[in-house]
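Asks: return a 3D structure for these sequence lines:
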Amino acid sequence: MSDTERNPDLSDEAAIRALSEKKTRGSRATEAFYGRRNGKPLRPHQRFLREDLLPQLKLDLSRPAPQDLRTLFVADVAQVRMEIGFGGGEHLAHEAGRKPEAGFIGVEPFVNGMAKMLGFLDADPLPNLRLYDDDATQVLDWLPDASLDGIDLFYPDPWPKKKHWKRRFVSQKNLDRFARVLRPGALFRFASDIDTYVNWTLQHCYDHGAFEWQAKTAADWHTPYEAWPGTRYEAKAFREGRKAAYLTFVRR
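Replies: Presented below is the predicted three-dimensional model:
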């Protein structure tokens, strides 16, 4: 049933707009977020933070992005980085806290992960941090060319079944997005405990051509990043006997 059939009073203009929005959602489905958005019900204070604090920190993609992303932040920052899928926020909160001279954009569509981050920020506000709680490709498409000094993608969903590999966030299309928004010399950092996804990422970055892997020895990609705090997911992987790989690529 069409939108106009559901609502016969819908004007022609509104019907066209509704159809356009429906087509947009459909066209993004194969490149957008896959996975759970909700987990356990939020506690009352978490719901309050989601309703009160998140709107203060959330990027407004309905407006054009500023050409100078540093103006997005209350703090005076010299560069801007982005973390995609920050999970519980352990790394992002740690990194933003130890680097007050840098601005950070954190993207996490999973409601419970965002709730944990908002809890961190309620206890310890960070004026160099902005958030977004939906599909990261929307933010990437919103950002100006060569506007980021780094992108972090740590422990993304590996989609281990071959029929689901097309859902992996590392893809040629998303690497195109990374290449567009990263400044020359900026870093793309990727961590995973799944060998097939590590190899997948290495191959895709090699095939893309805009990214140069920085490892010289095996120790380079088995050594955590500087001041790496670890994550709860990583700790679970270690307990289960899996090893992590920490890949660093430079935007050519």
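Asks: going forward, measure contacts and count neighbours with C-alpha atoms only.
Replies: Fine.
Asks: what does stretch 197-217 contact?
Replies: 158, 170-172, 175, 179, 191-192, 221, 245, 247-252 (CA atoms under 8 Å, 6 or more residues apart in numbering).
Asks: any quick ChimeraX command for the buried ones out of these?
Replies: Per 16 or more other CA atoms under 10 Å, the buried members of those correspond to this ChimeraX selection:
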select :158,170,171,175,179,191,192,221,245,247,248,249,250,251
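Asks: show me the contacts of stretch 197-217 that map onto strands.
Replies: Under the assignment DSSP state E, the contacts of stretch 197-217 contribute 191-192, 245, 247-251 to strands.
Asks: for the comparison step, fold the sequence that follows:
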Amino acid sequence: MSSSDDPAHRPLRSFGRIKSRAIKPRQAALFDSLLPAITVPDPKAGPIDPKALMPEAAAVWLEIGFGGGEHLAEQAARHPDTLMIGCEPFLNGVASALRHIEEGGLKNIRLHADDARDVMTALPDASLDRVMILFPDPWHKARHNKRRLIQDETAAEIARLLKPGGGLRFVTDWKDYAEWALEKFERTPGLVRQVDPSDDWFKAPADHVVTRYEEKKLGDTPPIFLDFRRV
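Replies: All right, here's what the predicted structure looks like:
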């Protein structure tokens, strides 16, 4: 058994519940009819080659924790020549994403209904053009900060996966998590922050997609945007 399969060596779970309310019958049916065709290969079975998932793709983007899939689907619709890999362990979110994919007739999305870190480990160096992390679980209590997705190890893994010139976008509506993530990213070799001329981290990038989750304003601050470039 490898260290990654040993429970004592697995990274702490960075997400909360994996299911809440009952999934609607139509969405539940998509787990059988659509999901198998667009599922990322099992990352624990070996390396994953993005080119094999969509040979004609001009670029490869990864969204870590896509929530209900609104952002993932809209970006896929805007960039049909880009392979969008989305990872989300919350099954209700996966169900919602499947509905968006079906309704949009989107052919450039591949899903992993589990921890994104497994997929990241299986991807080769410099294989991604963009990594997107929007509103991850903030794990407020100090004793739970170790469960936050953004750790030094995660930041280093993102830097490994990004192509030179590739971008990282992190968005949160919790100020302490923004400060936490900024510190981790800024000390990661290879990642350089792309600062807006106004130095306003509340200014949404032109290509940002507002989702229903963002509109709920559940955090303690307006959304904070951190963009980094791989150099």
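Asks: what's the TM-score once they're superposed?
Replies: Scored against TM-score structural alignment, normalised by the length of structure 2, the superposed chains reach a TM-score of 0.92; 229 aligned residues with a CA RMSD of 2.0 Å.
Asks: between the contacts of stretch 197-217 of structure 1, which sits nearest Leu42 of structure 1?
Replies: Pro158 (26.1 Å; CA to CA).
Asks: show me what that closest one aligns to in structure 2.
Replies: Mapped onto structure 2 by TM-score structural alignment, Pro158 of structure 1 lines up with Pro138.
Asks: Ser192 of structure 1 now?
Replies: Match for Ser192 of structure 1 (TM-score structural alignment): Thr172.
Asks: repeat that for Arg232 of structure 1.
Replies: Superposed on structure 2 with TM-score structural alignment, Arg232 of structure 1 falls opposite Arg212.
Asks: for stretch 18-27 of structure 1, the distance to its chain's centre please.
Replies: Centroid separation for stretch 18-27 of structure 1 versus its chain: 23 Å, with CA atoms, centre = their mean, to the nearest Å.
Asks: and it, which residues are buried?
Replies: For stretch 18-27 of structure 1, the neighbour count (16+ other CA under 10 Å) marks Ala18 as buried.
Asks: what does that stretch rub up against?
Replies: Asp3.
Asks: cool, stretch 18-28 of structure 2 as well?
Replies: With CA under 8 Å, 6+ apart as the test, stretch 18-28 of structure 2 has contacts from 89-92, 95-96, 98-99.
Asks: for that stretch, which residues meet the burial criterion?
Replies: By neighbour count on 16+ other CA under 10 Å, the buried set for stretch 18-28 of structure 2 is 27-28.
Asks: that one maps to which residues in structure 1?
Replies: Residue span in structure 1 matched to stretch 18-28 of structure 2, by TM-score structural alignment: 37-47.
Asks: tell me where the stretch 51-200 of structure 1 has helices.
Replies: Taking DSSP state H, counting those that start in this stretch as the criterion, the stretch 51-200 of structure 1 contains helices spanning 54-57, 90-98, 111-123, 136-142, 172-181, 195-208.
Asks: kindly reformat those as CSV containing distance to Ala65 of structure 1.
Replies: Output for these, formatted as CSV (distance: least, CA to CA, whole Å):
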stretch, distance to Ala65 of structure 1
helix 54-57, 15
helix 90-98, 21
helix 111-123, 22
helix 136-142, 6
helix 172-181, 12
helix 195-208, 26
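Asks: between those, which gets nearest to Trp228 of structure 1?
Replies: helix 90-98 (7.4 Å).
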